[in-house]
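Colleague: Structure for this input, please:
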Amino acid sequence: MEQATPTVPAAIDKPARQAARTKTLNQGYWKRYGVFYLMMAPALIVLIVNNYIPMAGALIAFKQMTYASPSFMQNFMDSPWIGWGNFKYLFASSDAWVITRNTMAYNAVFIVLNTVIGVAMAIGLNVMRSRLQSKLHQTILFLPYFMSWIILSYLVYAFLNPDIGILNKFVLPLFGAEPVDWYSDSKWWPLILPLVNTWKGIGYYAVIFLAAIVGIDNEYYEAAHMDGATKWRQIWTITVPLIRPVIVTMTLLQIGRIFYADFGLFFQVTRNAGALYDKTLVIDTYVYQGFLVSGDIGMSSAAGLYQAVIGFILVLTANLVVRRVSKDDALF
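Modeller: Model (predicted):
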């Protein structure tokens, strides 16, 4: 007589089937996408080692560092915790206001200039009839971007040298103006620094905006031309609106670094002249000066942590504002 096969209740079999299905899906997922994770691994390791592990150094901002031992880790372990002491000392001085004002004001000007002039340059390059001329101008615009700040600082010094500089020797005499001691008179540097920064970086922004403009379908311009729209009308109604996502993205990325100043620009180009500190001292150079001159690594770390936290808050706030206005243009 044939023995009946025992049946498993559906309620008991369901978890087992779900577990088997999940295991099969996981195996298929890693088989399909595992190679991409493997390709991503080197960059991920570099990111963790260079960006995330050093974040543990933020604890130094809450310590009074001592240097009794030749080992840094031993000094870190032996140094007493002082809580917010380094931050209190930082904000009790006038330096906190000066470096915050200079860093944010300069970067705000840089953002406006990079965006407005970058878009204008991109539009100009796009309307050039000769492809050779367009490529030549792109190369000329991009060349300063690849130069180091050390090289550019000497080029700037060739113009601003008080004795034999081009401005004092040739340009100012043409207008009957007196020579200027550029590295002792700080009132000129809020104009000089944005000019130099724009000269160096505008090629980068122009090429990015140009890539976005090139991707616009030419049929939009043909239809606008048939309707009698002028070139300026086409720019304002077609070009700028269609590249708005790129403009917003580039602006948000710059806002994310509004509390980070380019060290080469503010240290090398100004030649670290003490007479200019009221107009050129920013957070990055202040951290460097604090560690190099006074050796106070705790206060330098406090300034750096203050810089990172405020920058993080600013980029979140800017992205939130963009989401309120246009959700599709936000980064996240």
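Colleague: make it CA atoms for all contacts and neighbour counts henceforth
Modeller: Fine.
Colleague: Now name the helix or strand holding the closest residue to residue 57 other than its chain neighbours.
Modeller: Nearest non-adjacent residue to residue 57, counting by Cα to Cα, 6 or more residues apart in numbering: residue 301, 8.0 Å away. Element membership for residue 301, per DSSP states H and E: helix 297-325.
Colleague: for this structure, which helix is longest?
Modeller: When the chain is parsed with DSSP state H, its longest helix is helix 10-47.
Colleague: Pull out the buried positions in it.
Modeller: Across helix 10-47, burial judged by 16 or more other Cα atoms under 10 Å covers no residue at all.
Colleague: and what of stretch 204-214?
Modeller: Within stretch 204-214, the residues that qualify as buried by neighbour count (16+ other Cα under 10 Å) are 204, 205, 206, 207, 208, 209, 210, 212, 213.
Colleague: want to put them side by side, so please do this one too:
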Amino acid sequence: MAYIPMFGVIVAFKNYRYDKGILGSDWIGFKNFEFLFKSETAFRITRNTVLYNLGYMAVTTICALAVAILLNEISKKWLKIYQTSMILPFFLSWVVVSYITNAFLDHQNGFLNGWLAAMGFEKVQWYFNAKYWPFILNIVHLWKAIGFSALVYYAGILGIDAELYEAARIDGAKRWQMVTNITIPQLTPLIIILLILSIGNMFRGDFGLHFFIPNNSGMTYSTTDIIDTYIYRALSEVGDISMASAVGLYQSFVGFVLVVTANYTVRKINDENSLF
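Modeller: Here you go, the predicted model:
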């Protein structure tokens, strides 16, 4: 049943009209795809989409893995408090997070500008300077995503055979040696599977993050605009369903190719760590 709605992708190849319906609308082939590929900003938004997702994957994976290892070392008495406080941001909508971000970045009353003024520096108009946003978006994404990712890796750590650590302690291994020689190698299959799944979404940016956090400020488009936000703004004016479907199909197809390619590469290196 999950594949039946996929019939709707035919809209991407038609000049869809409500009065004619999907089957009755005129077939126009790949003309809808020209909306993206002939755009002057196509390279910029494609570059931003790919580079941001690569950055999110790398930063979140490294930081979440480090936090998971630290959670495994702390007292179980405080573990639930840390887990709850860390995963809470994951359940907040991007609209709520945008208000929290604005509390820090607001030009007049923002916490950061207040701190800069107190230190004798000039206030920064964050929403009018594109150069700061690659750092801001990575920090905000990490704050929201690290809790859930860390708990996934922590669950993987709990699944490691405790006898491996006991044997390492008997041999005189230190904590760092156990992390590098037991924990990380044992978590490698989980890390690879999660990375493969993330690669599939590399071409599909986080619309909420890139639209709400910069407040859709036109001054920051050069570093915050991705395929999803660009298409939203363009189609909200044009209102062409066929174009939107074409871009969605393009993103899904590229994502599928990336997943298959990444899984094939992993299988060639180590067949046991591949997803399929």
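Colleague: Quantitatively, what TM-score do the chains reach?
Modeller: Scored against TM-score structural alignment, normalised by the length of the second structure, the superposed chains reach a TM-score of 0.94; 276 aligned residues with a Cα RMSD of 1.6 Å.
Colleague: dump the residue contacts of the residue nearest to residue 57 of the first structure.
Modeller: Contacts for residue 301 of the first structure (Cα atoms under 8 Å, 6 or more residues apart in numbering) come out as 57, 58, 60, 61, 287.
Colleague: Please pick the buried ones from the residues you listed.
Modeller: Buried among the contacts of residue 301 of the first structure by 16+ other Cα under 10 Å: 60, 61, 287.
Colleague: okay, the helix holding residue 301 of the first structure sits on what stretch of the second structure?
Modeller: Counting by TM-score structural alignment, helix 297-325 of the first structure lines up with residues 241-269 of the second structure.
Colleague: mean per-residue distance, that stretch to the first structure?
Modeller: Stretch 241-269 of the second structure differs from its equivalent in the first structure by a mean of 1.0 Å after superposition (mean Cα distance after the TM-score superposition for the first structure).
Colleague: Identify the single longest helix in the second structure, thanks.
Modeller: Of all segments of type helix in the second structure, defined using DSSP H, the longest is helix 42-73.
Colleague: Next, the mean deviation of it compared to the first structure.
Modeller: Averaged out, helix 42-73 of the second structure is 0.8 Å away (mean Cα distance after the TM-score superposition for the first structure).
Colleague: Trace that helix over to the first structure and give me the residue numbers.
Modeller: Under the alignment (TM-score structural alignment), helix 42-73 of the second structure falls on residues 96-127 in the first structure.
Colleague: Tell me the buried residues in that stretch?
Modeller: 96, 98-104, 106-108, 110-111, 113-115, 117-119, 121-123, 125-126.
Colleague: where's that stretch relative to the chain centroid, distance-wise?
Modeller: Relative to its parent chain, stretch 96-127 of the first structure has a centroid offset of 12 Å by Cα atoms, centre = their mean, to the nearest Å.
Colleague: Can you tell me which of the buried residues of stretch 204-214 of the first structure end up in strands?
Modeller: Using DSSP state E, no member of these sits in strands.
Colleague: which one among the residues you listed gets closest to residue 328 of the first structure?
Modeller: residue 212 (16.5 Å; Cα to Cα).
Colleague: Go ahead and confirm that closest one touches residue 245.
Modeller: No - with contact defined as Cα atoms under 8 Å, residue 212 of the first structure does not reach residue 245; the gap is 9.4 Å.
Colleague: Return the distance of residue 21 of the second structure relative to residue 15 of the second structure.
Modeller: Applying Cα to Cα, to the nearest Å, one obtains 10 Å for the distance of residue 21 of the second structure from residue 15 of the second structure.
Colleague: Kindly report the same for residue 151 of the second structure.
Modeller: For residue 151 of the second structure, the distance to residue 15 of the second structure equals 46 Å [Cα to Cα].
Colleague: coming back round to it: ok now the match of helix 297-325 of the first structure, how far from the chain's centre?
Modeller: Using Cα atoms, centre = their mean, the offset of stretch 241-269 of the second structure from its chain centre is 15 Å.
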